[in-house]
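1. predicted model follows, preceded by the sequence.
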Amino acid sequence: MMKQLIAATSAALALAGPAAAQQDYEGETVRVIINLSAGGSTGVMAQNFANHWKEHIAGNPDFVIQPVTGGGQMKGIIEARNARPDGLTVAWVAWSGPTRAIGPASQNVDWSEFDVIAGMGVPSMAYGRRDIGDGISSAADLAGAEGVHIGGYRPGSYLDLTARMSLDILGIEYGYTTGFRGGSNIVAALQRDEVNFHVTPAANYFGGIEANVVEEGTGLPLWYYPLTDADGTIVAEDSFGDIPTFTEVAEEITGEAPSGPAWDAVQWLNEGMAGVTWFIGVPAGTDPETLELLRTSFEETYNDPAFREEARKVSGMAPTYTPAADMEALIASLRDIDAEISQTVLDYIESGTQ
């Protein structure tokens, strides 16, 4: 599994000559490209982080968040990759590295075309409308319910895959509508009753869905997928309160702990993708001193109590942090994916396009 990798490998491949070092950012504007809409958890977290990142960089540059959507989230990645490697364009993009590595060629990403700054992530969770079937008041009521309909991003999205695999594990039939360009679009569709079930980053849930969908009575939280440390121990997260884990829900509905190929794939997706929801990097060839400045200032910002307090206030939790060396190791691990897990995921991606 990915967490068992101990060797880190460099993800930097200079495709152009290194740009001049950018050590003082006074008067500069840093463009942060996201590949989803500004109103979702990606845009909100990037903006919150940028508000504090500027304070840890000499010259206190301005940060501008630029959504570049479309192409199965590829347009934003391509836009960032093709920017000048001058330290003034940063990719903050929905990662999905594992599924991109085994999915359609059009969704593959050569991450060596970026110099890595870090990875960040938040656990994912499921929520739904209260009027599913004859009405539900808890996740257990989904058993036997008719009319469950997932709203998703694309068949290769780890959130979509996790949603579909989870419902299959629970034995719940469902419909699936994909192609939404951001979490806010799915929330709007759910409020219009066009879809009624969604797996989303928890920051999206606590950052707006809880207030706008749950507290006003339309929906309810169903379960979350906890992250684990290197020893496989669940990392406690008090933000979820009484919301059960998916394992607890599966045991209640099916009478046993989840198992089998779909569950193995869910765990793999959660480990390699929820833990790293976002890839943060710059175009390959960025001057080493500038890259080190960005990495160091990023880590300082992550540990800044002011950022962590704001993240909890706006998104309900502080995200996880994966330093550059660990991200490079994770990227290297994509070359050796378990064959059964790979096939399970590929089968789901293919069936999701039909």
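-> Now that the structure is in, tell me what you want to look at.

2. use CA for all of it now, contacts and neighbours both
-> OK.

3. quick one: the residue nearest to residue 276 when sequence neighbours are not counted from residue 114, how far?
-> The shortest distance from residue 276 to any non-neighbouring residue, by Cα to Cα, 6 or more residues apart in numbering, is to residue 121 (4.3 Å). For residue 121, the distance to residue 114 equals 19 Å [Cα to Cα, to the nearest Å].

4. just residue 56 next, same as before
-> 22 Å.

5. which residue of those two possesses the greater neighbour count?
-> Between residue 56 and residue 114, counted using other Cα atoms under 10 Å, the more crowded position is residue 114 (26 against 18).

6. wait, isn't that one in contact with residue 79?
-> No. Using Cα atoms under 8 Å as the test, residue 114 is too far from residue 79 to be in contact (11.8 Å).

7. now the most centrally placed residue in the chain: closest residue in space, sequence neighbours ignored.
-> With distances taken as Cα atoms, centre = their mean, residue 277 lies nearest the centre of the chain, 2.6 Å away. With Cα to Cα, 6+ apart as the criterion, residue 277 has its nearest non-adjacent residue at 4.2 Å, and that residue is residue 121.

8. ok, residue 156 next?
-> Computed as Cα to Cα, 6+ apart, the closest residue to residue 156 that is not its neighbour in sequence is residue 349, at 5.4 Å.

9. same check on residue 342?
-> Residue 342's closest residue in space is residue 102 (Cα to Cα, 6+ apart), at 6.8 Å.

10. for the one you found, the count of nearby residues, please.
-> Close neighbours of residue 102, defined as other Cα under 10 Å, add up to 19.

11. then residue 347?
-> Other residues close to residue 347 by other Cα under 10 Å number 12.

12. could you verify that it is part of a strand?
-> No. Counting by DSSP: H, G, I helix; E, B strand; the rest coil, residue 347 is located in no strand; its state is helix.

13. the structure to be compared is supplied as follows:
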Amino acid sequence: MPTRTPAALALAVWAATAVGCQAGSEVDPEAPFAGETVEVIVPFREGGGSDAYARAMAPYLQKHLGEGVQVRVQNVLGASGIQGGNDFALRRKPDGLTLFVTSGSNSLPYLLGEPAVRYDFNDFAAIVGSPAGGVVYVSPATGAHDMPSLCDASGLIYGGVSPTGLDMVPLVAFALLELDVQNILGYQGKGAARVAFEQGETNLDYQTSPAYLASVAPLVDEGTAVPLFTFGQLDQAGNVVRDPVFPDLPSFKEAYRACRGSDPQGPGWEAYKAVLVAGFSAQKNIWVHREAPPPRIEALREAAAATSTDPEFLAMAAELLGGYGFFLGTEAETMFQQATSLDQQSREWLLSLLRDQFDVAL
């Protein structure tokens, strides 16, 4: 994660405080957004999951922020999502009029300390967050029909996109399970990886919950795919529990126990929980600068809370949300902090895995 010298940190805190106080003095606590335009930065191209999330939320945030407010979405592309984060952190005023939508593609590089990352989530205040889930499944040709048979299987082939993206979650899981698996990375997306599974190029795959329900559940019904476990969800107490969208499938913690006879523990397990939160349990988040005027932060959080219970929004966004709910305000921050508080030993375990198995040096 980004580091700062004491002098630089002191200067940044002084400057942010000065700007925040100045901006705060101009804000009407009764109508903090009256006549203003709020810009929502999406660090990915139009049509993707984060863009769809932002564009679904924007009109309802506008609705619940009150009359005279406009909320618009701007796509800031580059560096697989990192450029948009850097733009938000370094170029946008902390006046509460700019928001930032993140996904696992922003939080995982931050967690790993990628040099290109210039943003620091400690400088942001969460408005709202939404979890996602993922299901791991195999071809029946592998002979795997449950977790013990998966762990005994040979010749497994997994198709993914990148070891430092969302694929990091299954790759860490496979490493902890010590599967006999060949990882083929470089597919253009998980949709392409699923097609490779259907064509027999691979025999082990995962899909996010919406994609699984739409495209893999029919394969299960046909008998050409066997679901084995979900990544699980991390609760507020830091426990990996079953995915509420797939209550009949074991979580990864249960899957590990079924294979190894005991619960997972140690630095690898702590690394798994961190990437699970960054990639799935706190996958989509909307942030504002922490130094923004407090009345605006409060109003944004109230608007997000109202949106999360708005019947019209919930009906419109049901497929987008995939059956999951929301984390609101400080609750979203608490969840996200479980990903970014990775201890040094666990972080070294993760970096060693990337270096030794995937030739990725950070």
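-> Nice, thanks for sending it over. Keep in mind the model is a prediction, meaning the values are calculated, not measured.

14. quick one: the helices in the stretch 51-200 of the first structure?
-> 74-81, 97-102, 158-170, 183-191 (DSSP state H, counting those that start in this stretch).

15. adding distance to residue 44 of the first structure, write these out as TSV.
-> Conversion of these to TSV gives the following (distance: least, Cα to Cα, whole Å):
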stretch	distance to residue 44 of the first structure
helix 74-81	16
helix 97-102	21
helix 158-170	18
helix 183-191	11
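
16. closest to residue 329 of the first structure out of those?
-> Of all those, helix 97-102 sits nearest to residue 329 of the first structure, with 12.2 Å by Cα to Cα.

17. counterpart of residue 194 of the second structure in the first structure?
-> Matched by TM-score structural alignment, residue 194 of the second structure corresponds to residue 190 in the first structure.

18. test my guess that that match contacts residue 129.
-> Yes. Using Cα under 8 Å, residue 190 of the first structure makes contact with residue 129 at a distance of 7.4 Å.

19. okay, and the common contacts of these two?
-> 196, 197 (Cα atoms under 8 Å, 6 or more residues apart in numbering).

20. one step back: quick one: residues contacting the closest residue to the match of residue 194 of the second structure other than its chain neighbours.
-> The shortest distance from residue 190 of the first structure to any residue other than its chain neighbours is 5.3 Å, reached at residue 196 (Cα to Cα, 6+ apart). By Cα under 8 Å, 6+ apart, residue 196 of the first structure lies in contact with 128, 129, 132, 148, 149, 150, 151, 190.

21. map the fifth one across to the second structure for me.
-> Using TM-score structural alignment to pair residues, one finds that residue 149 of the first structure aligns to residue 158 in the second structure.

22. run the chain-centre distance for the longest helix along the second structure.
-> The longest helix of the second structure (DSSP state H) is helix 6-25. Distance of helix 6-25 of the second structure from its chain centroid, counting by Cα atoms, centre = their mean, to the nearest Å, is 29 Å.

23. identify each buried residue in the helix or strand that comes right after that helix, please.
-> Moving toward the C-terminus from helix 6-25 of the second structure, the next helix or strand (DSSP states H and E) is strand 37-42. Neighbour counts over strand 37-42 of the second structure (16 or more other Cα atoms under 10 Å) mark 38, 39, 40, 41, 42 as buried.

24. spatially nearest residue to residue 189 of the second structure (excluding sequence neighbours)?
-> residue 161 (5.8 Å).

25. residue 190 is in contact with that neighbour, correct?
-> Yes. Between residue 161 of the second structure and residue 190 there is a contact under Cα under 8 Å: 6.9 Å.

26. I'd say residue 276 of the second structure and residue 169 touch.
-> Yes. Between residue 276 of the second structure and residue 169 there is a contact at 6.1 Å, judged by Cα under 8 Å.

27. so the two - more neighbours on which side?
-> Using other Cα under 10 Å as the criterion, residue 276 of the second structure and residue 169 rank with residue 276 on top: 31 against 23.

28. what does the more buried one align to in the first structure?
-> Using TM-score structural alignment, the partner of residue 276 of the second structure in the first structure is residue 270.

29. can I take it that that match is in a strand?
-> No. Per three-state DSSP, residue 270 of the first structure lies outside any strand segment and is helix.

30. residue contacts, it?
-> Counted by Cα under 8 Å, 6+ apart, residue 270 of the first structure has contacts 123, 124, 225, 227.
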